[in-house]
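In: after the sequence you'll find the predicted model.
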Amino acid sequence: MTARLLRIAGRVQGVGYRDWLVREARRHGISGWVRNRADGTVEALLAGEEDGLNAVLTACRRGPPLAQVTRIEEQFAEPPAEPGFTRRPSL
């Protein structure tokens, strides 16, 4: 299992990005979480098999219809302790 911590910037809050990412992650069997940050970015921990993870990472660059992703910072991370993909409270 591979895991990545993402910081997604652009018009990503108030456009349904988190709910969209929950659906995308679950559809591809990805574990982790997503949350808004006070600085206007979205942060997500994604963990899973390489194929599913790559599919979700590619989708994150596009985002849902109303989003405009301008930058994604990505780093390796430890997989989450619990299975499933959840929406966490904003930071």
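Out: The structure has been received and is ready for your questions. Numbers count the residues shown, from 1 in each chain.
In: use CA for all of it now, contacts and neighbours both
Out: Noted.
In: longest helix of this protein?
Out: If each helix of the chain is counted by residues according to DSSP state H, the longest one is helix 50-62.
In: any chance you could list what contacts that one?
Out: Under the criterion CA atoms under 8 Å, 6 or more residues apart in numbering, residues 1-2, 21, 24-25, 28-30, 46-47, 68-69, 71-72 lie in contact with helix 50-62.
In: try this one next to it:
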Amino acid sequence: MAGPGREVRARVYGNVQGVGFRIWARDEAISLCLAGWIRNEADGSVTTRIAGLDEAVSTMIERLWKGPSGALVSRVDVEELAPGNTFAEFRIVA
């Protein structure tokens, strides 16, 4: 990762399961050259950890507010983490 890096954990709430949110987010993250993971939570939310260039991470956070067609995002909570990108790719985890 060249340049200033940023790492965040984001939790996305609303109608975000059963609408292809994780696949959509993975594809968006890959297009932005981000690394990390995304998973469904038992409460119906989705959690993602995103690492990469600051501008790309910011763009991904903006995109999380929209999601794929069929999603209805009501809230996105973002927690800044100390950059320590140990992820080689962006993947969907169970």
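Out: Everything's here; your move. The shown structure was predicted, so the numbers you read here are calculated from the model rather than taken from an experiment.
In: hmm, back to that, now the next helix or strand after the longest helix of the first structure on the second structure. Mean distance?
Out: Scanning forward in sequence from helix 50-62 of the first structure by DSSP states H and E, the next helix or strand is strand 68-76. When the second structure is overlaid, strand 68-76 of the first structure sits 0.5 Å from its aligned residues on average, using mean CA distance after the TM-score superposition for the first structure.
In: now do the equivalent of Tyr13 of the second structure over in the first structure against Glu43 of the first structure, distance only.
Out: Under the alignment (TM-score structural alignment), Tyr13 of the second structure maps onto Ala9 of the first structure. In this structure, Ala9 of the first structure lies at 9 Å from Glu43 of the first structure, with CA to CA, to the nearest Å as the measure.
In: joint contacts of those two?
Out: Counting by CA under 8 Å, 6+ apart, Ala9 of the first structure and Glu43 have no common neighbour.
In: max pairwise distance over the contacts of helix 50-62 of the first structure: which two?
Out: Within these, Met1 and Gln68 form the most distant pair, 29.1 Å apart (CA to CA).
In: understood, closing this out.
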